[in-house]
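*Asks:* Predicted model and sequence below, questions to follow.
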Amino acid sequence: MKVLKGYRFRIYPDEEQLTFFKQTFGCVRFTYNQLLMARKGTANSEESMKLTPAALKKDYPFLKKTDSLALANAQRNLERAYANFFQGRAGYPKLKSKKNSWQSYTTNNQKHTIYFIDGKLKLPKLKSLVQVHQHREIKGMIRSATISAKNNEEFYVSLLCLEEVSFLPKTKKVIGISYCPQRLIQLSQSFDNLPNIEEQLLGDKLEKAQKKLQLRAKIAKKHKVRLRDAKNYQKQKQRVQKLIQEKACKKNDFIDQLTFLLVKEFDYIFVEKQPRITDSEEDNPFTSTDWYSFTQKLTYKTQWYGKEYLAVESPDDSIRSSRIIEELGKQQLDL
């Protein structure tokens, strides 16, 4: 079975590559905004569709220096934004700002223009190879690459690959899963091989850093110093932001390990469809957003590896519901 899989790696561009990435971010943002404003300024959608990145290059020659596929993808992203708006899935498209902490562009692999050589990455329009921290082997064919940067300091590449995936061996086991805000999931039976949550998350480290940030803010206010000018506050703010990002990455990695392990061990997985959330999410390690990410990953991984994902209505009691779900699973196997 062929599936599209994503890989994300940290990259370390040199000065020349750094300049190219920043220029491409700006050109893609400029193209997107120009196309959006043109569509806003005319009532005739056919006329607005005539404006393309190629047409923009005539009036703005600096666009010729960047990757043409990146500009074409900016137009596709705008069309997708409008489609989501008209279908009620999102609000009206907004102009992109250079003040956003994250900037990105996407290019496509045409005639072997994106590939790895000696642990480095070749990208379109770049003559030199980009240094990559490739911690995983890519087994499929690269379809596209998205270069992203946070505050133009941390750079990443996300590769979309077409890969052949084989079904996992059948185990004839059943499991019921319900939402647990403390450990993300509650199982209908004991299972000892789950990833260790304490090792994956940061615990009280982030909470202590946030309290220290509040203290820095009070000290700055006491000395009548604006927060943007308070050096100690800004340093602590950067530490908090780094810990938040680190926690999000570790949580995502934990969910990836957990979903693959469940798919590997069980053939039939019964999951609560809409769990009832009563407690304040801020007080819990895992939120409804984490649960949604968990169910999304579990859904496509069961399809990839030949297992069964079955959603049931949300019960009132999580422990009782897990037992009921397990019984339903056994009945399914008997059939």
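*Replies:* That came through fine.

*Asks:* C-alpha only now, for contacts and for neighbours.
*Replies:* OK.

*Asks:* Spatially central residue in the chain, please.
*Replies:* Nearest residue to the geometric centre of the chain (C-alpha atoms, centre = their mean): Asn252, 9.0 Å.

*Asks:* Validate this expectation: that one resides in a helix.
*Replies:* Yes: secondary structure of Asn252, determined by DSSP: H, G, I helix; E, B strand; the rest coil: located in a helix.

*Asks:* ok, now which ones touch the residue lying closest to Lys173 once chain neighbours are set aside?
*Replies:* In space, and not counting its chain neighbours, Lys173 is closest to Phe266: 4.8 Å by C-alpha to C-alpha, 6 or more residues apart in numbering. When the contact criterion is C-alpha atoms under 8 Å, 6 or more residues apart in numbering, the partners of Phe266 are Lys170, Thr171, Lys172, Lys173, Val174, Ile175, Lys307.

*Asks:* Work out for me the element the nearest residue to Val28 once chain neighbours are set aside sits within.
*Replies:* Closest residue to Val28 in three dimensions, ignoring its sequence neighbours and counting by C-alpha to C-alpha, 6+ apart: Leu71, at 5.5 Å. Using DSSP states H and E, Leu71 sits within helix 68-86.

*Asks:* Check it against this one:
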Amino acid sequence: MKQKRAFKYRVYPTQQQQQILAQTFGCCRFVYNWALRKKTDAYYNEQRRLYYKELSALLTELKQQEETHWLNEVSSVPLQQALRHLDKAFLNFFEGRASYPTFHKKRHAQSATYTTNAFTWRNGSLTLAKMSEPLQIVWSRPLPQGGIPSSVTISKDGAGRYFLSILVEEEIAHLPSNEQAIGADLGLTSFVALSTGEVVGNPRFFHKDEKKLAKAQRRHARKKKGSKNRDKARLKVARLHARIADRRRDFLHKLSTHLIRENQTICVESLQVKNMVKHPTLSKAISDVGWSAFVSQLEYKADWYGRNLVKIDKWYPSSKRCFACGHLLTSLALDVRQWDCPGCGAHHDRDLNAAKNIVAVGLTVLNACGESVRPGRVLARLGKTPRSRNPSR
């Protein structure tokens, strides 16, 4: 099955290329913010909506004005792509996947997208529009054989690193099917407890570097605004944040790939993380653990490799139900990690019992669907219970 897949690489542009990229990033940011202001004002002042076609025509007029004539100094393709990104941001907002689009800032991550008519690809070398030399790319892994980029996105993070994302169409073969099914209970004490009895610890990447990060942030706050020393201190803070994010991303990718390769069916809970992070004492730990990113990786990797992902309803009482006899507790405090079933007397580890219940419910859904299930993700809504004021599950 052919899939569009992005391959990300580190790049080291020359001084001249960095200047061109900085100019391009600034123009893309300006166009995005200008279009966002246009769309917002048109809706609130005139009760009408502006779409890509109207904004593209207005952008042509904007580039002809004397005050913004500098927009012509960069390639027009990234500017048009900035409008498309804004359209996508509004689509995500109206469909409930994201909040209302916000203005892009200079100190945040910057990016510019080039389509095929704005770059030259020849024998593994990539030259962007307005550049005379190809980019120096660190090929950490090869591109698919015969893969031709349909678009490339070059970005710069807060730590000053440049990355290149190359989108190609690849033939991804499904993994050989097996009979393995596993349930995963996500948590904070341990990152995930599996129904097989395996427990993967929580690395707590942010917690390990929290003191170092706090020290760097205090030093940054003491520096005079606008000074070079303040910018150097800001860069140190950004590098610490990048170190934390990189280590977390690497851990999640390795674990999700391992589960996808070893198991045909993976069952997880559909957690509402954006509501859970409002917890007064656990919000920092929930943000550090990265549940949403982990489940998202399982979703698209299951779709790629022909696996089944079953997501159990978030209100299913997986922790309070005895896996041996089905007895349901009326309440179970969060600090209770082990308990004895009053019905059959079985002794349960809270997380392992939840993982076993999750895989049992997931397999029930899968068997009920039967042959209608295609290889890929399966979203299940089973065991939905009325919302309770008691947060213990």
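*Replies:* Sure thing, it's come through. The shown structure was predicted, so the numbers you read here are calculated from the model rather than taken from an experiment.

*Asks:* TM value for the aligned chains?
*Replies:* Overall, the chain-to-chain superposition scores 0.79 on the TM-score scale (TM-score structural alignment, normalised by the length of the first structure); 320 aligned residues with a C-alpha RMSD of 3.6 Å.

*Asks:* any idea what the residue nearest to the centre of the first structure aligns with in the second structure?
*Replies:* When the second structure is aligned by TM-score structural alignment, Asn252 of the first structure is paired with Arg249.

*Asks:* Pull the contacting residues for that match.
*Replies:* Counting by C-alpha under 8 Å, 6+ apart, Arg249 of the second structure makes contact with nothing.

*Asks:* The stretch 101-250 of the second structure: helices as residue ranges?
*Replies:* For the stretch 101-250 of the second structure, helices defined by DSSP state H, counting those that start in this stretch occupy the ranges 205-208, 210-222, 228-262.

*Asks:* Ok, which of the ones you listed comes nearest Gln3 of the second structure?
*Replies:* Closest approach to Gln3 of the second structure among the helices of the stretch 101-250 of the second structure (C-alpha to C-alpha): helix 228-262, 17.3 Å.

*Asks:* Going by neighbour count, list what's buried in the closest one.
*Replies:* When neighbours are counted by 16 or more other C-alpha atoms under 10 Å, the buried residues of helix 228-262 of the second structure are found to be 230, 233-245, 248, 252, 256, 259-262.

*Asks:* What of stretch 203-220 of the second structure?
*Replies:* Under the neighbour-count rule (16+ other C-alpha under 10 Å), stretch 203-220 of the second structure has Pro203, Arg204, Phe205, Phe206, Leu213, Ala216, Gln217, Arg219, His220 buried.

*Asks:* Identify the residues contacting that stretch?
*Replies:* Under the contact criterion C-alpha under 8 Å, 6+ apart, stretch 203-220 of the second structure has outside partners 191, 230, 233-234, 236-237, 240-241, 244, 247-248, 285, 288-289.

*Asks:* of all the residues you listed, which two lie farthest apart?
*Replies:* Within those, Phe191 and Arg230 form the most distant pair, 36.7 Å apart (C-alpha to C-alpha).

*Asks:* Which residue ranges of the stretch 251-393 of the second structure form helices?
*Replies:* Read by DSSP H, counting those that start in this stretch, the stretch 251-393 of the second structure holds these helices, from start to end of the chain: 273-276, 283-289, 291-305, 350-369.

*Asks:* So which bit of the second structure is stretch 63-73 of the first structure matched to?
*Replies:* With the alignment judged by TM-score structural alignment, the segment of the second structure matched to stretch 63-73 of the first structure spans residues 71-81.

*Asks:* Now do the end-to-end distance for the matching stretch.
*Replies:* 14 Å (C-alpha to C-alpha, to the nearest Å).

*Asks:* distance between it and the chain's centre?
*Replies:* When distances are taken as C-alpha atoms, centre = their mean, to the nearest Å, stretch 71-81 of the second structure is centred 27 Å away from the chain's centroid.

*Asks:* Aligned to Gln131 of the first structure, what sits in the second structure?
*Replies:* Per TM-score structural alignment, the equivalent position to Gln131 of the first structure in the second structure is Gln136.
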